[in-house]
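> With the input below, show me the fold.
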Amino acid sequence: MNIKLIGGVLAACLVSGVVFAQDPTIVEPKHYKLAFENDEVQVVDIHYGPHEKSKMHSHPGGVVVYVTEGHLKFTDEKGNVKEVYAKAGESRFFPPFKHKVENLEDKPFDAVYVGLKTKAGEKK
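A predicted model of the protein is given here:
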């Protein structure tokens, strides 16, 4: 077999493994459950119990809709911290970023994340 072909296949496997390894439904199945997915969007149900924390993961840019209220701490890969106060029924846009999450409340937190797989107006 051609060494370049083998190297290319191995490189592709490694790259795809890194991409999928950060998918929250794979890295954090306790907190993130896939509800729906197609070529355009990935819809994920989010649930954090009281004071639960996630591992580092990433989402595509998208919109989160808060099902319950909550107080969350987001820490990005550089250690920058942002606290978010979520109100039930609110929605918010998040750009793609790598982060971990901590529920700072004594009660569970639930939300739905709609991750965009394409840019607006982009055709696949």
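
> okay, CA-based contacts and neighbour counts for the rest of this
OK.

> Break down the chain into its strands, ranges please.
Taking DSSP state E as the test, the strands found in the chain are 32-37, 41-48, 57-59, 62-66, 70-76, 81-86, 91-94, 97-103, 109-116.

> I'd like the structure of this one too, to check against the first:
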Amino acid sequence: MDDSRHPTVTDPEFYRVVFENDRVRVVEFRDTPGTRTMRHHHPDSVLITLSAFRRRMTMDDRVVEVDRAPFEAGWMVEHTHIGENVGDTPAHVMFVEIK
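Presented below is the predicted three-dimensional model:
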């Protein structure tokens, strides 16, 4: 992956690395209602929600709205998108990125 497209580079005000080794990188994400990210890339990851949120994900060929409850975990395939918090609550998420 081109590290210049990693969200910690494109949107450091929202994303930060909290742990990294040769197998995984753990990234924390936080934002507030109305905020929008730059276009960025996520590798295959486990997504763990720490708060409920609603987001609009704009990918190259489609737009998807996502609602998540707190304390869910799920697989997220590699993709590139722009994210926007379209809900009423701040979002707090952890990504466990597979290297």
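
> Quick check: which of the strands of the first structure is nearest to Gln22 of the first structure?
Evaluated over those, closeness to Gln22 of the first structure peaks at strand 57-59, with 4.6 Å, by Cα to Cα.

> Need the nearest residue in space to the residue nearest the centre of the second structure, chain neighbours excluded.
Nearest to the mean C-alpha position of the second structure, by Cα atoms, centre = their mean, lies Phe29 at 6.2 Å. In space, Phe29 of the second structure comes closest to Tyr15 once its chain neighbours are excluded; the distance is 4.6 Å by Cα to Cα, 6 or more residues apart in numbering.

> residue contacts, the counterpart of that neighbour in the first structure?
When the first structure is aligned by TM-score structural alignment, Tyr15 of the second structure is paired with Tyr32. With contact taken as Cα atoms under 8 Å, 6 or more residues apart in numbering, Tyr32 of the first structure is in contact with 24-25, 44-47.

> Can you report how many residues neighbour the aligned partner of Glu65 of the second structure in the first structure?
Under the alignment defined by TM-score structural alignment, Glu65 of the second structure is paired with Glu83 of the first structure. Glu83 of the first structure sits with 14 neighbouring residues when counted by other Cα atoms under 10 Å.

> I figured Glu83 of the first structure hits Leu72, correct?
Yes: assessed by Cα atoms under 8 Å, Glu83 of the first structure is found in contact with Leu72 at 5.6 Å.
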